[in-house]
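Q: Just to be clear, the model below is a prediction. Sequence and coordinates:
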Amino acid sequence: MKKADLGIAAYLLCAVIFFIIPIPSILLDVMLMVNISIALIILFNALFVQEILEMSFFPTLLLFTTLFRISLNVSSTRLILTTGDPGNVVETFGSFVGGGDMIIGGIIFIVLVLIQFIVINKGSERVSEVTARFTLDAMPGKQMAIDADLNTGTINEKQARERREKIQAESSFFGAMDGATKYVKGDAVAGLIITFINLIGGTAMGMMRQGLPFADAIQQYGLLTIGDGLVSQIPSLVISLSTGILVTKASKEADFGEVLIKQLFGIPKVLYIVGATLIFLGIVTPLNPILFVPFGAMYIVVGRKMQQTAGIESIEEEVSEEETEADEIRRPENVVSLLQVDPIELEFGYGIIPLADVNQGGDLLDRVVMIRRQIALELGTVVPIIRLRDNIQLNPNQYIIKIKGIQVTEGEILFDHYMAMNPGYVTEEISGIPTFEPSFHLPAIWITEGQREKAESLGYTVVDPPSIIATHLTEVIRSHIAELLTRQDVQNLVDNIKESNPALVEELIPKLLGLGEIQKVLQNLLSEGISIRDLLTIFETLADHASTSRDTDVLTEYVRQSLKRAISNKYFPANEVTSVVTLDPKVEQEIMSSVKQTEQGAYLTMDPEKTKAIMDSVETEIAKLENLGKSPIIITSPIVRMYFKKLTEEYFKDLIVVSYNEVDSNVELQSVGMVTD
């Protein structure tokens, strides 16, 4: 056994033995000294410990110390009643601490018991009860916060597990403390009862066995009884105080004494007011001026010192921050931070800064947060952090959007103007500065605040500058969201669904597909604007078909067919006939005959002239849909869809290609043309 285990066992064994076997007074003195020292150790540990869980065994410790203290009470009672000599410690507490008078000692003892029982124990018990209840109520919220941090990649699995274990430990600790405070409360009651028993029994023993008069017997045994009560109640009071300190302690990171002194004497003007008040009381009232005036002056001097110290600390902190920044810049390792590439950046000229400055009423930051929420709900993926920064090299009203450090688009706004766009049916023109809407490159006009009401009444769509930037940023993110989906993002999504569907994830990853292959399927879906929120259906489909094919393009088609309800809901409005263009079976056959299969995947080897003829036909047919005000949608057979999409995506970026298997049965379609060669 370890030495610590032997020590604890000996401590508890002594407590049990003292209940049964009489011990000499000298050994009782030693044990009482040990009891007092342990109580002081517990007090100062509770005072200076920084984390409550560093004393997680405190409830058990309360039980041990209570049992040991009661066993000493029994031993001292036995010695008082049998020999009248309970040892030096008990006699000293009775004569010295009690003033050598039974009445004074009794009053001090009763006061100590009342302080412990009514003030400290009652408060500690209530705080423990409330803290246990609130800790238990807060557990679900804390667990959800940990899950959210884990899903977003803020923490890893190990850190999440450590945080969960800490929450469980805190809950168990405060729950145990709620019950353990009952030990201390019971100890105070037991001490009071034992003291009265000692007094009555000792007086009776003195009169009956030693023939002492009543007054001598009660004086002699009364002092010993009071000494016994004090020597047990003082350590009990110290441990009760430790309990109160531990359950009411708020600071977890700083030293308790330092924080307490700083909070109490940290505001100079408070010390000035207290000092002036004491001086006023010493001079104006009959209170002793020799006592009050020096103390008041001392508080004023301390307040002045605190004010000077605070100023010096502020200057030192500024200097330290500047030195730290300079050291960071000089560090050769800092070059590594320059290699970091932000996934999405929005840079703007100084004229747009008020839109991003909250202090100037700008709400661009809030709009960026809403963009991330909107994309998450719409496409089921987390948008990376969007970095906003000003760039003095840009024109004042210019902004640029970068993806992975490379500029992909730009725009320009007029800060104090509004953009008015004609939806197509407004005939009356308004004066303004001609421009183009940056997201969809539609013709527009910059108008002033005074023209806004008139433009809206005429039917123009009027947009403010922050909305223009937010819309542009949203469209850019939508068009590049597939390449922004990283393997770590996919891992976070997998971990999230694994909590509710572990069997599915274990079957799929990594037995059937690797993380990179799942990433490719999800990127294929996102690149065509298909939401991946329904991960359960996506993973179920992949698990069904990955055993027959690991071609990510083929697997994507299977997934799309499983998501046909979502695809139909996205492109084909309910209770409405949708106009589409179909693909000539002859063209489909030519496309399939041009497909070449390799180990790296399939690709088309179609004749350039044939490709041009098909693209010309596509352009003609989708023009028909656009003239009708409809989205360009082409319907193909399932096996051709992905190849036809690859063929056309370089020519027609916004073209929607859907297979017949991706159309829900209740959708009504109307063909307005056919793509031929």
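A: Structure received.

Q: Every contact and neighbour count from this point should use C-alpha atoms.
A: OK.

Q: which residue is nearest the middle of the protein?
A: residue 145 (4.6 Å; CA atoms, centre = their mean).

Q: Can you point out the buried residues in the one helix or strand that residue maps to?
A: Here residue 145 is covered by helix 122-151, with elements defined by DSSP states H and E. By 16 or more other CA atoms under 10 Å, the buried positions in helix 122-151 come out as 122-125, 127-129, 131-132, 135-136, 139, 143, 146-147, 150-151.

Q: from the chain's centre, how far out does it sit?
A: For helix 122-151, the separation from the chain centroid amounts to 14 Å (computed by CA atoms, centre = their mean, to the nearest Å).

Q: by contact count, what packs against the following helix or strand past it?
A: Following helix 122-151 in sequence order, the next helix or strand is helix 157-208 (DSSP H and E). Packed against helix 157-208, as judged by 3 or more CA pairs under 8 Å, 6 or more residues apart in numbering; DSSP states H and E, are the following elements: helix 58-82, helix 122-151, helix 214-248.

Q: who's in contact with residue 622?
A: Going by CA atoms under 8 Å, 6 or more residues apart in numbering, residue 622 touches 581, 632, 633.

Q: ok, the last one to residue 594 distance?
A: Right, the one you point to is residue 633. Taking CA to CA, to the nearest Å as the criterion, residue 633 is separated from residue 594 by 23 Å.

Q: Alongside the first one, take a look at this:
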Amino acid sequence: MNARAGFLSRRPDALNGTNLRALAGPLLICMILGMMILPLPPFLLDLLFTFNIALSVMVLLVSMYTMKPLDFAAFPSVLLFSTLLRLSLNVASTRIVLLEGHTGPGAAGAVIEAFGHFLVGGNFAVGIVVFVILMVINFMVITKGAGRIAEVSARFTLDAMPGKQMSIDADLNAGMINEDQARKRRMEVSQEAEFYGSMDGASKFVRGDAIAGLLIMVINIIGGLIVGVVQHGMDFADAGKTYTLLTIGDGLVAQIPSLVISTAAGVIVSRVATDEDIGTQLTGQLFTNPRVLMITGSILVLMGLIPGMPHFAFLLLGGGAIQLARTMKKRAAQSKTSTALAEVAPQALAPSEAAEASWDDVTMIDALGLEVGYRLIPLVDKNSDGELLKRIKNIRKKFAQEIGFLPPVIHIRDNLELRPNGYRIALKGVEVGVGEAYPGQWLAINPGQVTAALPGTPTTDPAFGLPAIWIDTNLREQAQVYGYTVVDSSTVVATHLNHLVVTHAAELLGRQEVQALIERMQKDAAPLVDDVVPKMLPVATLQKVLQNLLDEGVPIRDMRTILEALSEHGSKITDSHDLTAVVRLALGRAITQQWFPGNGDIQVMGLDSNLERLLTQALATGSNPGLEPGLANTLLMETQKAMTRQQNLGLTPVMLVQHSLRAMLARFLRRSLPQLKVLSYAEVPDTRHVRVVNVIGAHG
């Protein structure tokens, strides 16, 4: 009775997920053998060929996302099963091609027909050439290179084993690790040596598959000619065209996944002995990454939307993979939330104790601070739902969306030393802006085209320095009729704060913000980030490049393009200013669009040829070129005159110069003429037409 009860208690375990996953290997072998023996209908062949493509894409993506080779220890078994699957599909498709090929190009299914007609244009000669090229790439390049890499890696790994074992024993004797940790490290060393040592053998699967594919193609063509001419009475030309196209389609649909698997073999190495069986490794390591499933499903859906492709098979498997990935992400998010709540609950119950003074009690300077007089406190009072608090939240959100990073939190406090209606904006404890605001009144700003004056308190717009007047509420509509721009007191402070935050964006981009940007980019482009930081460039250099862009008014929203440009040139250029120049070239279209929206003409200021020649000569004088005082004064005066003419025409003050002069002129003119933007010809897209409206130095 007890034995029976014990059997019943263990019986459900036989049906749990682990044991079912363990059956994946035997079931796959049985399926492969069945495809070799039993005839398959064309529809089932379409699904299996589509599954073969999806499997190869998944293996390649898993190999790329794997952090360590041992994390994908099932790769040799995947390689073996995928090779057997392709060969069994070749056998099944050969059977149906020879039996039903005389009925037309769709006899072997829609996938083979699509690869035989759509991909090679229905030309069997082109198909043979493409097939042979794929075979050469697979056999001579990828497989041979992967085998050589494995051979060298195994040699160095085996040579390093004694030193690693001695290091483990030394750590164990010193008490730095315990016996279990030492045993685990020894096992990892052994598995690593076995892993690299078996890659050469695993590459034989791919090499043999390539040879088999070539032989199968020749045999199918010869067998098709015999069957078509002798058994079905077809003309030799018709039989050759029909069976050759079917054979080429069959070969391409099998060898393209083989090429993808061979690529994965170049990054992931071979079989390693682990505690899991093959079925558990296959299902546990292939289908646990929702990102892989999402990308694979998207690729299948896109392939299914191509005209001529079998839509049902691709869309069915692609949609299923996407839905499975979404389900896995949702479960992971729920699990993470439950874990966070479980960790927070005990901390909330912990009693509070009076702590000794520590470094946490040291008050640090706020990166951004806003101090207000006592009459402005209602604007920032959280209990009274202050309007300025909402605007400050919108300022940070708008800044993050337009500039490309999240600015520090703005700390607000009252300051009785200020005037009652005064406010003070500080950057890292240093005052960068002051002003006054009058709650209950409106600021009427004169944009330069008002038709009449208004009674009130004259002042100056704190953000842009325009003449303005504080007026009562009953004069608001009248001021708007006269052409004034009318804003309330909270908008005055918010606009001033937003202007200063944007102006000092480079100073607000600290190491913490750069690290947060890197972590944010890791979610979308982890390989690109890993290639650049810190492998190629330190975080400090990346920070300096981003600060240089912000100094020149260039947003850093397009971090992907910035990192790609740094990845391309970072190995050859180390100076941050030179790196900024190449990044600006990559962002040229966005920079041009920023100052000249749309597709119209670009109306800019240019340099006189004589002045440009003098500047070029000054730039070539040494590693730290400087401008002669007379030349510098002339350049500044002529630029101011040209800017005035440009603004009188209602145009943006932008100077267009040679690329070699841009950086020097931008740094020289930035302090005196902050509104001036300097672009280079190389940064302007070829699709935009340039018109030089004002020439600097023509009369100087």
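A: Perfect, I can see it now. Quick caveat: nothing in here was measured; it's all calculated off a predicted structure.

Q: re the thing from before, just the contacts of residue 622 of structure 1 now: which is nearest residue 64 of structure 1?
A: residue 633 (78.6 Å; CA to CA).

Q: which outside residues touch stretch 365-373 of structure 1?
A: 356, 382, 383, 386, 470, 474.

Q: can we see that at 7 Å?
A: 356, 383, 470, 474 (CA atoms under 7 Å, 6 or more residues apart in numbering).

Q: I'd like the distance between the third one and residue 457 of structure 1.
A: When you say that, I think you mean residue 470 of structure 1. Distance of residue 470 of structure 1 to residue 457 of structure 1, given as CA to CA: 24 Å.

Q: Please apply the same query to residue 41 of structure 1.
A: 80 Å.

Q: what residues are up against the aligned partner of residue 422 of structure 1 in structure 2?
A: Correspondence of residue 422 of structure 1 to structure 2, assessed by TM-score structural alignment: residue 446. Residue 446 of structure 2 makes contacts with 466, 467, 468, 484, 485, as judged by CA under 7 Å, 6+ apart.

Q: Closest one of those to residue 87 of structure 2?
A: In terms of CA to CA, no member of those lies closer to residue 87 of structure 2 than residue 485, at 76.3 Å.

Q: Skipping its backbone neighbours, what lies nearest the closest one in space?
A: Excluding the flanking residues, the one nearest residue 485 of structure 2 by CA to CA, 6 or more residues apart in numbering is residue 445, at 5.0 Å.

Q: can I assume the one you found is in contact with residue 486?
A: Yes - Residue 445 of structure 2 lies in contact with residue 486 (CA atoms under 7 Å); the separation is 6.2 Å.

Q: intersection of neighbour lists for these two?
A: With contacts taken as CA under 7 Å, 6+ apart, residue 445 of structure 2 and residue 486 have no neighbour in common.

Q: any idea which element residue 480 of structure 1 lies in?
A: helix 465-484.

Q: Tell me the counterpart residues of that helix in structure 2, please.
A: Residues 489-508 of structure 2 are where helix 465-484 of structure 1 lands when matched by TM-score structural alignment.

Q: how about the matching stretch: buried residues?
A: 489-506, 508.

Q: likewise stretch 627-637 of structure 1?
A: 631, 632, 633, 634, 635, 636, 637.

Q: Give me the nearest residue to the counterpart of residue 375 of structure 2 in structure 1, chain neighbours excluded.
A: With the correspondence set by TM-score structural alignment, residue 375 of structure 2 lines up against residue 351 in structure 1. Leaving aside its sequence neighbours, residue 351 of structure 1 sits nearest to residue 396 (CA to CA, 6+ apart; 4.4 Å).

Q: any idea whether that neighbour is helix, strand or coil?
A: Three-state call for residue 396 of structure 1 (DSSP: H, G, I helix; E, B strand; the rest coil): coil.

Q: likewise residue 652 of structure 1?
A: Going by three-state DSSP: residue 652 of structure 1 is coil.
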